[in-house]
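**Student:** The following comprises the amino acid sequence and a computationally predicted model.
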Amino acid sequence: MIKKYLIERLGWIILFLFLQLFIILVSYFDPTIPLDPIVYIVFLSLIIFTIFLIIRYNKETKFYKSIEAWENNLDLTSISTPESPFEKIIENSVTNQTELLKQIASQNLMSLELEKDELLSWIHEVKTPLTAMRLMIDRLENETMKAHLIYEWLRIHLLLDQQLHQKRIPFIENDLYIENTDLKALIIKEIKDLQSWCIQKGIGFDLHIEVNEVLSDAKWLAFIIRQLLTNAIKYSEASDIIIKSYQKKEQTILEVEDFGRGIDLKDLPRIFDKGFTSTAKHQDNAATGMGLYLAKKVAKPLLINIDVHSKLGIGTTFTLIFPKRNQFLNITGM
């Protein structure tokens, strides 16, 4: 510690000694200045300076000595005891917080599972009176009243179906069954289910199905096509919707083209976002902003890419690009 102290103040010590030596030299060469008194004064100055250094050393190094002693005590404590009481308190606190967060997360997961099961159960319960309602509507003789009621019934049915699939999407991997799917039969069934709505709006369909079979999950593929068809019908007036499938670079392509109001160019990047409807027709209360969002989510595990081209006021074309057959074979081992 003394050595460090002297080294840190070496510049000041050398300066003081140089000044004392300089005073002696001046008195030695100058006959008017008596040498003996000057030497005596320098000697006293050296004694005073030495005493000053000793006093300052004790004052300035006292704090640093206490720090060194504290560090040594810490080192000895860490060697003798693996954990200090403070470290144990922190470790126990972190462990307790982790366990508490795990319990909360587990409880929240159980609550979500219970809520999902209750909602799915409720949807299935509602389907029973809804089916009975459809049978009663079909018996009506007033065709105008019948058409209006079927349209409203269909809207409720589609909303319930969308809600049902939305709750199942997080567990879609457990529900997938990849098989050869009859694409034409699937499309015709979806069109038939939407027939009353199409008749009311004067919308027809023009089918050009060159590729009739795809490797996919029939139930979830039907859900995607249903969302595209309802979207096309909702935003179209009296016109035809063109549906065609063809082969391109070993991939099956399915296109759904309508001649409705189209999509604004600035809205195209956002149409698959959850809850997004439109900036041009923002007051449209019929739009939920969920259909295309859910279709995109379902398409991902099916390895289907959804592309869209649209011009405002002219129409929209949605394109489903199915994966190559070997992509599914590598995943499923079929």
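**Tutor:** On my side now, so go ahead. Keep in mind it's a predicted model, so treat the numbers as computed, not measured. Numbers count the residues shown, from 1 in each chain.

**Student:** rest of the way, CA atoms for contacts and neighbours
**Tutor:** Noted.

**Student:** This structure: strands as residue ranges?
**Tutor:** Ranges of strands within the chain are 179-182, 204-209, 213-216, 240-248, 251-258, 305-311, 315-321, based on DSSP state E.

**Student:** what does the first one contact?
**Tutor:** Pointing back at strand 179-182 there. Strand 179-182 has contacts (Cα atoms under 8 Å, 6 or more residues apart in numbering) with 212-218.

**Student:** export the residues you listed to JSON lines and tack on distance to T288 and neighbour count?
**Tutor:** Shown next, in JSON lines, are those (distance: Cα to Cα, whole Å; neighbours: other Cα atoms under 10 Å):
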{"residue": "N212", "distance to T288": "32", "neighbour count": "16"}
{"residue": "E213", "distance to T288": "32", "neighbour count": "16"}
{"residue": "V214", "distance to T288": "30", "neighbour count": "21"}
{"residue": "L215", "distance to T288": "30", "neighbour count": "20"}
{"residue": "S216", "distance to T288": "27", "neighbour count": "23"}
{"residue": "D217", "distance to T288": "26", "neighbour count": "16"}
{"residue": "A218", "distance to T288": "25", "neighbour count": "18"}
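
**Student:** Quickly check these for the two that are furthest apart.
**Tutor:** N212 and D217 (14.6 Å; Cα to Cα).

**Student:** ok so, going back, mind putting the contacts of strand 179-182 into CSV with distance to D36?
**Tutor:** Shown next, in CSV, are the contacts of strand 179-182 (distance: Cα to Cα, whole Å):
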residue, distance to D36
N212, 123
E213, 121
V214, 117
L215, 115
S216, 114
D217, 114
A218, 117
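
**Student:** is it possible to export the strands of the chain to TSV including distance to A105?
**Tutor:** Below are the strands of the chain laid out as TSV (distance: least, Cα to Cα, whole Å):
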stretch	distance to A105
strand 179-182	37
strand 204-209	49
strand 213-216	35
strand 240-248	46
strand 251-258	42
strand 305-311	34
strand 315-321	38
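
**Student:** out of those strands, nearest to F272?
**Tutor:** It is, among those and with distance given as Cα to Cα, strand 305-311, at 9.8 Å.

**Student:** buried residues in the closest one?
**Tutor:** Neighbour-count burial for strand 305-311 flags 306, 308, 310-311 (criterion: 16 or more other Cα atoms under 10 Å).

**Student:** Then stretch 288-307?
**Tutor:** 289-299, 302, 304, 306.

**Student:** same question, stretch 171-191
**Tutor:** Applying 16+ other Cα under 10 Å to stretch 171-191 flags 172, 178, 181, 183-184, 186-187, 190-191 as buried.

**Student:** Export these as a markdown table, with columns for distance to N73.
**Tutor:** Shown next, in a markdown table, are the buried residues of stretch 171-191 (distance: Cα to Cα, whole Å):
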| residue | distance to N73 |
| --- | --- |
| I172 | 61 |
| I178 | 69 |
| T181 | 76 |
| L183 | 79 |
| K184 | 83 |
| L186 | 80 |
| I187 | 81 |
| E190 | 80 |
| I191 | 83 |
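
**Student:** Included below, for side-by-side comparison, is a second structure:
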Amino acid sequence: MDYKKMMTLVKSTNKMTDIIKAFIKTHHSFFLAYVLNLGIFSFIYILGQLPIYFLVFSVELSLFIGGCFFLFKFSRYYKRFRLLERLDKEPIDTLKQLSSNRDPSEDFFHLKIENLIEEMQQVKKKSQQRNMSQIDYFTLWLHQIKTPISAISLLMQRDNQSKFSRQMEQELLQIENYTHMALNYLKIEQSGSDLDFVQVSLDRVIKETVKKFSILFIYNRIQLDYQETAAVVLSDEKWLRVLVEQILSNSLKYTPEGGTIKIYMSPTKEDKLIIEDTGIGIRAEDLPRIFERGYSGFNGRINEKSTGLGLFLSQEITKRLGHEILIESTVGKGSKVMIDLARTPLAKDY
């Protein structure tokens, strides 16, 4: 017998033991009455000085009838117990099956339970409809906001001599970045069937991301130290690009003018991408919570730059892709983001 079968047998044995204990506890008054009844009859036989074989026959007959009765009661109790286990998954069908052999005294409780389940299902249905409506609205809004962003970008390209042109260009890029982040945030919850795992050139993803943020590198005089990786990883290219964009955007946001951002592969572990900056860093007490939804930490509250969604989104993406992300940081020195891109190919990926 293999380990899994043995563990299943142990669990089923433990469950049966628990059911028997629960049955005895529930019907302990019947057991006591039965034992007391046997004791009274035995006492009468002894007082009447009747032949011992009458007593033995009576006890055996009583035990047989009592055993059959309790076995019948236990079988019904066992079936009812197993039905109750399905109450969470199939509440309505389970209650209907329980109704066929229930005690009339339980009618009131069953009626209340059915009403509560119906109310819960209605509330859940309304909540899902409301959430879907909100998602549809925000998705539509995010797609529509892209139009004025593109229009502003074209206007700025025509008049690039304006005094505030550089600053407007940076702010426009930030608006576009936040818009994409919000759109990806909505999509990530429904991306289970949207993943397409292929062999991805990591350098292509990095170069396209760096090109997107080139304005911020140039205008803020942030030096880029990029060492080509020559790595090909198994991942979803679209979501991997979003992941790299989020990390690089964070580094640019918190790296002061004249700082440096390094992008390279770990010299000690294969398929581990490192994005390191000389930014303001993250406090040690904030590090355990940086991946929480909406948590911006001390830096976000002071600088009012953080939405608390970037790193949350990054971790959600790494989970979906089967990768891992880890951040090390020291206040005043900078942060190091390590993305382990190693992933074991699964049959369902193809």
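**Tutor:** All right, it came through fine. In this text, all values refer to a predicted model and were calculated from it rather than measured experimentally.

**Student:** Would you mind finding the match for N184 of the second structure in the first structure?
**Tutor:** With TM-score structural alignment as the criterion, the equivalent of N184 of the second structure in the first structure is H165.

**Student:** which ones are touching that match?
**Tutor:** No contacts exist for H165 of the first structure under Cα under 8 Å, 6+ apart.

**Student:** okay, stretch 196-213 of the first structure sits on what stretch of the second structure?
**Tutor:** Aligning stretch 196-213 of the first structure against the second structure (TM-score structural alignment) gives residues 215-232.

**Student:** buried ones in that stretch?
**Tutor:** For stretch 215-232 of the second structure, by 16+ other Cα under 10 Å, it's 216-217, 220, 222, 224, 226, 229, 231.

**Student:** contacts for that stretch?
**Tutor:** 166, 169-170, 199-203, 252, 255-265, 271.

**Student:** nearest to L44 of the first structure, of the buried residues of stretch 171-191 of the first structure?
**Tutor:** For those, the nearest to L44 of the first structure is I172 (95.9 Å; Cα to Cα).

**Student:** And that closest one, how far from I48 of the first structure?
**Tutor:** Distance from I172 of the first structure to I48 of the first structure, counting by Cα to Cα, to the nearest Å: 90 Å.

**Student:** what's the first-to-last distance across the match of stretch 196-213 of the first structure?
**Tutor:** 27 Å.

**Student:** With stretch 342-350 of the second structure instead?
**Tutor:** Stretch 342-350 of the second structure has an end-to-end distance of 17 Å (Cα to Cα).

**Student:** Ok, stretch 264-274 of the first structure next?
**Tutor:** End-to-end span of stretch 264-274 of the first structure (Cα to Cα): 18 Å.

**Student:** what range in the second structure does that stretch sit on?
**Tutor:** With TM-score structural alignment as the criterion, stretch 264-274 of the first structure aligns to 283-293.

**Student:** Likewise for stretch 97-111 of the first structure?
**Tutor:** Using TM-score structural alignment, stretch 97-111 of the first structure pairs with 116-130 in the second structure.

**Student:** follow-up on the earlier one: which member of the contacts of strand 179-182 of the first structure is positioned nearest M110 of the first structure?
**Tutor:** Nearest to M110 of the first structure, judged by Cα to Cα, of those is D217 at 28.8 Å.

**Student:** what's the closest one in contact with, if anything?
**Tutor:** D217 of the first structure neighbours (Cα under 8 Å, 6+ apart): 176-179, 181, 302.

**Student:** Which of the residues you listed are conserved in the second structure?
**Tutor:** Retained in the second structure (both residues aligned by TM-score structural alignment, their matches' Cα atoms under 8 Å) from these: 176-179, 181, 302.

**Student:** can you put the residues you listed in TSV and add distance to K3 of the first structure?
**Tutor:** Formatted as TSV, these follow (distance: Cα to Cα, whole Å):
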residue	distance to K3 of the first structure
L176	79
Y177	82
I178	82
E179	86
T181	89
L302	77
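
**Student:** Longest helix in the second structure, please.
**Tutor:** Counting residues, the longest helix found in the second structure (DSSP state H) is helix 107-158.

**Student:** With the first structure overlaid, how far apart is it on average?
**Tutor:** Here helix 107-158 of the second structure, set against the first structure after superposition, deviates by a mean of 1.2 Å using mean Cα distance after the TM-score superposition for the first structure.

**Student:** Mind giving me the packing neighbours of that helix?
**Tutor:** If you count contacts as 3 or more Cα pairs under 8 Å, 6 or more residues apart in numbering; DSSP states H and E, helix 107-158 of the second structure packs onto helix 91-99, helix 165-188.

**Student:** if we can go back for a sec, out of the buried residues of strand 305-311 of the first structure, the closest to P85 of the first structure would be?
**Tutor:** Using Cα to Cα, those come closest to P85 of the first structure at I306, 60.0 Å.

**Student:** residues contacting the aligned partner of the closest one in the second structure?
**Tutor:** Using TM-score structural alignment, the partner of I306 of the first structure in the second structure is I325. By Cα under 8 Å, 6+ apart, the contact list for I325 of the second structure reads 315, 318, 337-340.

**Student:** hang on, the earlier thing: next step: the buried residues of stretch 171-191 of the first structure restricted to helices.
**Tutor:** 183-184, 186-187, 190-191.

**Student:** out of those, who's nearest P37 of the first structure?
**Tutor:** Scanning those for proximity to P37 of the first structure, where the rule is Cα to Cα, the winner is L183, at 119.9 Å.

**Student:** Now do the same contact list for the closest one.
**Tutor:** Shown in contact with L183 of the first structure (Cα under 8 Å, 6+ apart): 211-214.

**Student:** Go through the contacts of strand 179-182 of the first structure and say which is closest to E113 of the first structure.
**Tutor:** Among these, and counting by Cα to Cα, the member closest to E113 of the first structure is D217, at 24.5 Å.

**Student:** Y28 of the first structure versus the closest one, what's the distance?
**Tutor:** The gap separating D217 of the first structure from Y28 of the first structure is 112 Å, by Cα to Cα.

**Student:** now swap in I225 of the first structure and tell me
**Tutor:** Following Cα to Cα, the distance that separates I225 of the first structure from Y28 of the first structure is 113 Å.

**Student:** Thanks a lot, catch you later.
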